[in-house]
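A.B. asks: Quick one: sequence and predicted model below, then my questions.
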Amino acid sequence: MPPGPGSGAGRSEFRGLFEVLRNEVSCAYAARVTRPRALIFGVSGQDGPWVARDLGNAGYEVFGTHLTQLPPDGVVTRSVALDLMDEQVDVRGLIERVAPRIIVFLAGRSSVAESWKDPAGTMTVNAASYARILDAVRDIDPTIRVVHASSSEMYGDTEGIIDESTSLRPNSPYAESKAVAHRLGVEARERNGMNISNAILTNHESVRRPLPYVFRRISVGAAALALGLIDELVLGDLDVIRDWGHAPDYAQAMALMALAPEPDDFVIATGVSVSLRDVVASALACVGLDDRWDLIALNPALARSGSSYPVWANPDRIGRTLGWKAHDAATSVISIMVTHDTEVLSDQGRRSDVLLRLG
């Protein structure tokens, strides 16, 4: 089992990375690397491996941090266990020793529902730790390019289509923490001339998304229904409307932002919003259970409080500026995930753990 956050083993691994880097670099800061380096905070999450892949393909040597779960093999040169709740962690020292030209901040808490249980912790991880990173970058080398994974949740129940000019209206601890970090980046760029960009991400999903996030719950549930492993799939509010994209597409957008010559803020979205009801219908159709709504049960307790507002987003600006466009929207993403989860659940060795987490 990997060392827990803040554990002695985790701290030892952190110090160990410093020693390795200290031994391999002995020149001045600007001259001590042959390939440009990127540092991804939170490289083992849903988006991190794909951002690492894209930056690696662009010629960067990629380093990362993780909490407890190691990134997939071959994703980064090295990754170190790092708990951003621990204010004693030497973030400045890590940046000095890695000497990155690019930093991507993907670390933090991403669940709106969980943020209500620990608002202070959510603010610490998502905003205060990011502020420490910005302080370090300002002092070490303000030309380092930083990309922050922001969120469309910052706009709350805004009516109409959101874009980069839409006013922020956060309505959850998670959204508040993202709004604070977002504004910190904007201020650092405008006041101090730092190279900070915000990727304003709408919901995005993939086979790396863990349960109990609703998209993964739907994909696993549809596969389990088709295989006769469960009798019904229990969900919450199916009338929620969101712009759901595919995580590899969104990772590509963040990599493009990191490689862009000028910093900027961009809405990352597909431009197509659908309801969860549409997603469930597509998932059932993928496994030959078209219109089998008798297999779907609703439990209001699973509905996320305060999320009934629709989200419509306009990604045109990043398309015009960086040439990015999403390849997959919600219905094709759920098809990819259902196909994957059907294969996983067909393997008896992996089946029990997945079904246990489905509940």
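C.D. replies: Yes, it's here.

A.B. asks: okay, CA-based contacts and neighbour counts for the rest of this
C.D. replies: Noted.

A.B. asks: Just confirm residue 203 contacts residue 243, I think it does.
C.D. replies: Yes: proximity of residue 203 to residue 243 meets the contact threshold set by CA atoms under 8 Å, at 6.3 Å.

A.B. asks: neighbour-wise, which of these two wins?
C.D. replies: Taking other CA atoms under 10 Å, residue 203 and residue 243 do not tie; residue 243 has more neighbours (24 against 20).

A.B. asks: Alongside the first one, take a look at this:
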Amino acid sequence: MRTALVTGVSGQDGSYLSESLLAAGWAVHGLVRAASAAHEQPIDPRVITHTGDLADEARLRAVVADVAPDVIFNLAGVSSVAQSWQQPVLTAELTGVAAVTLLDAAWQLQEASGTPVRFVQASSAEIFGAASQLPQNEDTPIRPVSPYGAAKAFAHHAVGVYRARGLGASAAVLYNHESPRRPETFVTRKITRGAALIAAGQSDTLMLGNLDARRDWGWAPDYVDALIRMAEAPEADDFVIATGRAHTVREFVAAAFRAVGIEDWQRHVGLDPRFARPSDAPEMCGDASKARELLGWQPSVEFDELVARMAAHDLAALRQ
């Protein structure tokens, strides 16, 4: 039986990943915080949990040594670009430095045991920042424009450093991926829940920031499938995971309202400059050709269906 250690196991991706690994017969260990947050997902009772703080280097190393996993999936850290502007130092510690701690702990475990250890890092399209290349691929220059992107870029480079050292470390450059498990602090879930509230007669207005930002949105379980494929691939490498199609926030809003039966969404949506970020990448769209060719991966859910699933979930929850 293969053993996986998943950081961020109570997040959107961590919950889907642990379920998939358990279904495939893996033993799954998860790193959890001492105090859970309201937006965290329930953890499958079959997951063996270990309490730890990403800022506690000694504890992270101890967990890796105790679990002795075949694969470490590092999904934890500050996951919001907006939050990273509010807490840039914390973001650097939890999203950047902690990844290096885990990489080094994995390498030390491999050296001590003589058994290969794989490492899969959840990188982000935010490492590309205001990329002049469209779509972006694995060779696109890394030049982030937010504290979150900078922290992810540091961790991304560290993956390459440890891969060169002999660790089977891979980085998944994940583009935006959503599901009903996405916390409401993210604009996508804010939109689908806002549309559902208006459709249910419990609200009249949804306030948003920049409607012109373009993003490449995919279905979260598809992206988790890519992480597993990377862990099982013959060679460790970096892969862009994306749909290859970008849509504006405005299109996301229209799709969400359409899914709950409202066509004239404009009269319900207002703009608030407080929700605008200090700096925002104008368009993110990824080229996942390498993942398709070497991993056999491809997205399975189209944009409109993705938004409709999220909106339907939120509307059903309100009606219950």
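C.D. replies: It's in. This is a predicted model, so every value here is computed, not measured.

A.B. asks: From residue 235 of the second structure, how far off is the equivalent of residue 164 of the first structure over in the second structure?
C.D. replies: Matched by TM-score structural alignment, residue 164 of the first structure corresponds to residue 138 in the second structure. For residue 138 of the second structure, the distance to residue 235 of the second structure equals 16 Å [CA to CA, to the nearest Å].

A.B. asks: Look at these two and report which has more neighbours.
C.D. replies: residue 138 (19 against 13).

A.B. asks: residue contacts, the more buried one?
C.D. replies: 238, 239, 240 (CA atoms under 8 Å, 6 or more residues apart in numbering).

A.B. asks: can you check residue 49 of the second structure too?
C.D. replies: Residue 49 of the second structure touches 29, 30, 31, 32, counting by CA under 8 Å, 6+ apart.

A.B. asks: got the contact list for the biggest helix by length in the second structure?
C.D. replies: Scanning the second structure for the helix with the most residues, using DSSP state H, yields helix 147-165. Applying CA under 8 Å, 6+ apart, the external contacts of helix 147-165 of the second structure come out as 78-81, 84-85, 88, 91-92, 95-97, 99-100, 103-104, 107, 121, 123-129, 142-144, 169-171, 236.

A.B. asks: Narrow those to those that are buried.
C.D. replies: 78-79, 81, 84-85, 88, 91-92, 95-97, 99-100, 103-104, 107, 121, 123-129, 142, 144, 169-171, 236 (16 or more other CA atoms under 10 Å).

A.B. asks: and those, which of them are in helices?
C.D. replies: Among those, the ones falling in helices (DSSP H) are 81, 84, 85, 88, 91, 99, 100, 103, 104, 107.

A.B. asks: how about those, which pair is most distant?
C.D. replies: 85 and 107 (31.9 Å; CA to CA).

A.B. asks: rewinding a little: I'd like the contacts of residue 138 of the second structure as a markdown table, with secondary structure and distance to residue 317 of the second structure appended.
C.D. replies: Below are these laid out as a markdown table (DSSP: H, G, I helix; E, B strand; the rest coil; distance: CA to CA, whole Å):
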| residue | secondary structure | distance to residue 317 of the second structure |
| --- | --- | --- |
| 238 | strand | 38 |
| 239 | strand | 36 |
| 240 | strand | 34 |
